[in-house]
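Student: with the input below, show me the fold.
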Amino acid sequence: MIEEKDMALSEAQKNEFIDAYTKALLSSWSSDEYAARLESDPRAALAEVGLDLPEGSVIEITRAAADPAAAAQSQEGRLDRQVALYEAGLESGTFEFHIPATPQIDTSELDVDELAEVAGGSINCCCCPCCCCG
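Tutor: Below you'll find the predicted structure:
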């Protein structure tokens, strides 16, 4: 992704990193197999989502449990910290990636009908003759 070590990320490079990091997060949250690869072979797992790291670099994956104090920190603040860690890795050759625990959806305030909509979707009829609302 980035090959020169002594430079700050351009806006395009930063966005490219954020996209790849986000894909890694979503993949680790939605696939136990990907999460296991991220632990056993982080270089290959990160390459799968578009984050190619220099050969010979050290890759550290930190899996964090849900932490109420961390949850209070803004998502943007955590992302900025991860970008800074990535930039530091470009300089040092040691990349540190924080992969938070899979977020849990709080369903305690949903009623049965709302929960059914989340689980199975809802049907909204526009009453035009082109749809099958029957």
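
Student: from here on, just use CA atoms for contacts and neighbour counts.
Tutor: Noted.

Student: which non-adjacent residue is nearest the residue nearest the centre of the chain?
Tutor: Nearest residue to the geometric centre of the chain (Cα atoms, centre = their mean): residue 25, 2.5 Å. In space, not counting the residues next to it along the chain, residue 25 is nearest to residue 99; the distance is 6.3 Å by Cα to Cα, 6 or more residues apart in numbering.

Student: next up, for comparison:
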Amino acid sequence: MEPRERAAFVSFYAKVLTAAWSDDEYAARLESDPRAALAEMGFELPAGATVRITREAGGEPDLEAQVHAWAEGIKTGRYELWVLDSPLLETRELSEADLDSVAGGDAYSCSCSPCCTST
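Tutor: Sure, this is the predicted structure:
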């Protein structure tokens, strides 16, 4: 796969995963009619091509293996798309220390534009 094709696929794949994780109806359509669900995200499979959605539970995603599998599908017309389980996000509130580390604490200095005054 050429670098530009790879980048386009990775972008498409991220879009599909995000939709599947955030929209149960889309996830169900992806399972029941993957061709139509992928078309919703702007990807039309070639005529006669098939796509198999493989659900993956847990573990680390292997993007390079998915890119390779998709490239094989381009050659054979038999695509496989791995849909990982939604990642678990921590939902606790941030502490003052967390906020300080994100904001840079008291050591903030900006010199990115003429309107800023550096200290």
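
Student: alignment lookup: the residue nearest to the centre of structure 1 to structure 2.
Tutor: Structural alignment (TM-score structural alignment) places residue 25 of structure 1 against residue 17 in structure 2.

Student: for that match, helix, strand, or coil?
Tutor: Following DSSP: H, G, I helix; E, B strand; the rest coil, residue 17 of structure 2 is assigned to helix.

Student: number of residues surrounding the closest residue to residue 38 of structure 2 other than its chain neighbours?
Tutor: Taking Cα to Cα, 6+ apart, and ignoring the residues beside it in sequence, residue 38 of structure 2 has residue 44 as its nearest neighbour in space, at 6.9 Å. Other residues near residue 44 of structure 2 come to 13 when the count uses other Cα atoms under 10 Å.

Student: quick check: residue 44 of structure 2 is in a strand.
Tutor: No: applying three-state DSSP, one finds residue 44 of structure 2 to be coil, outside a strand.

Student: map it onto structure 1.
Tutor: Aligning on TM-score structural alignment places residue 44 of structure 2 opposite residue 52 in structure 1.

Student: my guess is that match meets residue 46, correct?
Tutor: Yes: look at residue 52 of structure 1 against residue 46 with Cα atoms under 8 Å: they come within range, at 6.7 Å.

Student: which residues are common contacts for the two?
Tutor: Residues touching both residue 52 of structure 1 and residue 46 (Cα atoms under 8 Å, 6 or more residues apart in numbering): there are none.

Student: for structure 2, what spans make up the helices?
Tutor: 3-22, 24-32, 34-40, 63-76, 96-103 (DSSP state H).

Student: to which residue of structure 2 is residue 42 of structure 1 aligned?
Tutor: Residue 42 of structure 1 maps onto residue 34 in structure 2, by TM-score structural alignment.
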